[in-house]
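Chemist: no FASTA, just this:
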């Protein structure tokens, strides 16, 4: 009985990890951009420009990095899109 419970725990743990490990990499639908960008820009004092560029980036890349800052490596398109000056375009 104990080994069956352990086996079920292992299976559910693996499924949980697989389900949530690709959240940031999964392609978003355009309708999912606004809530993701709202959270992404929630910690900045420059919300309006942050939202503008985040929504542009999300529309192009269909991805928004998790969290309010950093983690851009999880969305290569979002991470690699630069301004004409060579600075990051996406917040």
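Modeler: Thanks, I have it. Keep in mind that this is a model prediction, so the values were computed, not measured.
Chemist: when you work out contacts or count neighbours from here on, use the C-alpha atoms and nothing else.
Modeler: OK.
Chemist: where do the helices sit along this structure?
Modeler: 2-21, 33-40, 47-61, 76-80 (DSSP state H).
Chemist: need the contact list for the spatially most central residue of the chain.
Modeler: In the chain, the residue lying closest to the centroid (Cα atoms, centre = their mean) is residue 65, at 2.9 Å. Listed by Cα atoms under 8 Å, 6 or more residues apart in numbering, the contact partners of residue 65 are 24, 40, 71, 72, 73, 74, 75, 78.
Chemist: go through those residues and say which is closest to residue 48.
Modeler: Out of the contacts of residue 65, the one with the shortest distance to residue 48 is residue 40. That distance is 12.1 Å, counting by Cα to Cα.
Chemist: comparison target below:
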């Protein structure tokens, strides 16, 4: 009986660890330097606030990768380049 309880407890602990690691939050965008990178990326945008907000979301999901300037090709950061909105258009400015 005791061995069966140990086995059940081990399975339960393994499940908790798996769930926690799958839902672990990604690092905060500010910790990745996204604020500064997005300010640089959106410096010449006509819609700067919206650009910085969207860029920050993309930067956080791409672990801090943002193209290095306003006119730099998005190919510099493939994750940033490949992110699409629900309509299939580029999500990241």
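Modeler: Happy to help now that I have it. All figures in this text were calculated on a predicted structure; none of them were measured in a lab.
Chemist: reformat the helices of the first structure as a markdown table; add mean neighbour count.
Modeler: Written out in a markdown table, the entries for the helices of the first structure read as follows (neighbours: other Cα atoms under 10 Å):
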| stretch | mean neighbour count |
| --- | --- |
| helix 2-21 | 11 |
| helix 33-40 | 18 |
| helix 47-61 | 18 |
| helix 76-80 | 18 |
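Chemist: got those as CSV, with distance to residue 88 of the first structure columns?
Modeler: Shown next, in CSV, are the helices of the first structure (distance: least, Cα to Cα, whole Å):
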stretch, distance to residue 88 of the first structure
helix 2-21, 25
helix 33-40, 15
helix 47-61, 10
helix 76-80, 7
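Chemist: between those, which one is nearest to residue 89 of the first structure?
Modeler: Of all the helices of the first structure, the one in closest proximity to residue 89 of the first structure, counting by Cα to Cα, is helix 47-61 (7.0 Å).
Chemist: what lies in contact with the closest one?
Modeler: Here helix 47-61 of the first structure makes contact (Cα under 8 Å, 6+ apart) with 30, 33-34, 37-38, 41, 44, 63-64, 75, 77-78, 89-91.
Chemist: sorry, back to before: can you tell me which of the contacts of residue 65 of the first structure are buried?
Modeler: Listed as buried from the contacts of residue 65 of the first structure are 24, 40, 72, 74, 75, 78; burial here means 16 or more other Cα atoms under 10 Å.
Chemist: residues touching the last one, list them.
Modeler: If a contact means Cα under 8 Å, 6+ apart, then residue 78 of the first structure has 57, 58, 61, 63, 64, 65, 72, 90 as its contacts.
Chemist: at 10 Å instead, please
Modeler: 54, 56-58, 60-65, 72, 88-91 (Cα atoms under 10 Å, 6 or more residues apart in numbering).
Chemist: tell me the residue in the second structure aligned with it.
Modeler: For residue 78 of the first structure, the aligned residue in the second structure is residue 80 (criterion: TM-score structural alignment).
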